[in-house]
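Asks: How does the following fold in three dimensions:
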Amino acid sequence: MNFQTAVKTCLIEKYAGYSGRASRPEYWWFILAYLIGGVLVSLTGSTVLYLAYMLAILSPAAAAGYRRLQDTGRPGWYIFVPIGLAIVAMILTPATPTVPDGQIGEMGNMGLLAIIGVVQIVVALVFLWWLTRPSQPETNQYGPPPSR
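Replies: Coordinates of the predicted model:
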């Protein structure tokens, strides 16, 4: 599968399709397109345009990761674990404290955020490992191997 076919498959044919399997080339070519698009949109400097891009691409990116995990024999819903951790970290991130000079502000959540940060790094490495594994060559519980 080449770059154009992978992007077409993920954005048009399987935009929000969470069933089946996705090959390594399909997933990684799509992720490359996702990153390139994100960089190009961020260069415009428009926060609204960047937010619209991220919301539009969220479903196909999650669906591609879901199908990719299923291709390796793992439950696809696992792809939502790092997303959930990111949401928890965003909710717990304190605003920049405003304290008078020479005083230390309230840092109650900083220890918890450090732990969540370490957990996020470990989870990211595990998912990177899983997403780079070869496809199961035979039919698994999620369907037949994807056509290459």
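
Asks: Could you use CA atoms for every contact and neighbour count after this?
Replies: Noted.

Asks: For the helix or strand containing residue 8, name the packing helices and strands.
Replies: In the assignment (DSSP states H and E), residue 8 maps to helix 3-8. Judged by 3 or more CA pairs under 8 Å, 6 or more residues apart in numbering; DSSP states H and E, helix 3-8 is in contact with helix 24-43.

Asks: tell me which residues of the helix it packs on are tucked away?
Replies: If you call a residue buried by 16 or more other CA atoms under 10 Å, then helix 24-43 has these buried ones: 24, 25, 26, 27, 28, 29, 30, 31, 34, 37, 38, 41.

Asks: Ok, stretch 7-20 next?
Replies: By neighbour count with 16+ other CA under 10 Å, stretch 7-20 contains the buried residues 7, 9, 10, 11, 14, 15, 16, 17, 18, 20.

Asks: Here is the second sequence; please produce its structure so I can put it next to the first one:
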Amino acid sequence: MDYFIGALKKYADFSGRARRKEYWMFILIYIIINVVLAVLGLNVISMLVGLGLLIPSISIAARRLHDTGRSGWWQLIALLPLIGFIVLIVFLVQDGQETNDYGVNPKFFEPV
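Replies: The predicted model follows:
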């Protein structure tokens, strides 16, 4: 849950880097929230939650792409039917680079 709250604290921060774990934990919690709301029949609330989390989702994906050495604008490749989504997923699952234009690898700052 800390990763989800951390992403919300960086609501519209499109600079810096995000580790794979941070990104995928945010996505997992996001999906769980939407599934629970859908099972409870709260579709309108689910849509509002999705709309409220749109900017944090875009910003954490941009930071994740920065970790792999790519610009956050690569998210637009998902607009290409099927192929774009697959390419974006491949970019998001790659390991981060040591140091790049977007800063130092965040793995160096996390305690073991």
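
Asks: Let me see the TM-score of these two.
Replies: Laid over one another, the chains give 0.88 as their TM-score (TM-score structural alignment, normalised by the length of structure 2), with 108 aligned residues with a CA RMSD of 1.4 Å.

Asks: what's the closest of the buried residues of stretch 7-20 of structure 1 to residue 127 of structure 1?
Replies: Sorting the buried residues of stretch 7-20 of structure 1 by how near they are to residue 127 of structure 1, with CA to CA, puts residue 18 at the top with 17.7 Å.

Asks: what about that closest one, is that helix, strand or coil?
Replies: Following DSSP: H, G, I helix; E, B strand; the rest coil, we place residue 18 of structure 1 in the coil state.

Asks: Just tell me what it corresponds to in structure 2.
Replies: Alignment note (TM-score structural alignment): residue 18 of structure 1 maps to residue 14 of structure 2.

Asks: Near the residue lying closest to its match once chain neighbours are set aside, how many residues? Count them for me, please.
Replies: Among residues not flanking residue 14 of structure 2 along the chain, residue 59 sits closest, at 5.0 Å (CA to CA, 6 or more residues apart in numbering). Residues within reach of residue 59 of structure 2, counting by other CA atoms under 10 Å, total 22.

Asks: Under the alignment, what does residue 59 of structure 2 map to in structure 1?
Replies: For residue 59 of structure 2, the aligned residue in structure 1 is residue 63 (criterion: TM-score structural alignment).

Asks: what's the distance between that match and residue 15 of structure 1?
Replies: Remark: distance between residue 63 of structure 1 and residue 15 of structure 1 (CA to CA, to the nearest Å) = 7 Å.

Asks: With residue 48 of structure 1 instead?
Replies: 22 Å.

Asks: what's the answer for residue 92 of structure 1, then?
Replies: From residue 92 of structure 1 to residue 15 of structure 1 the distance is 31 Å (CA to CA).

Asks: do residue 116 of structure 1 as well
Replies: Applying CA to CA to residue 116 of structure 1 and residue 15 of structure 1 gives a distance of 31 Å.

Asks: All good on my end, thank you.
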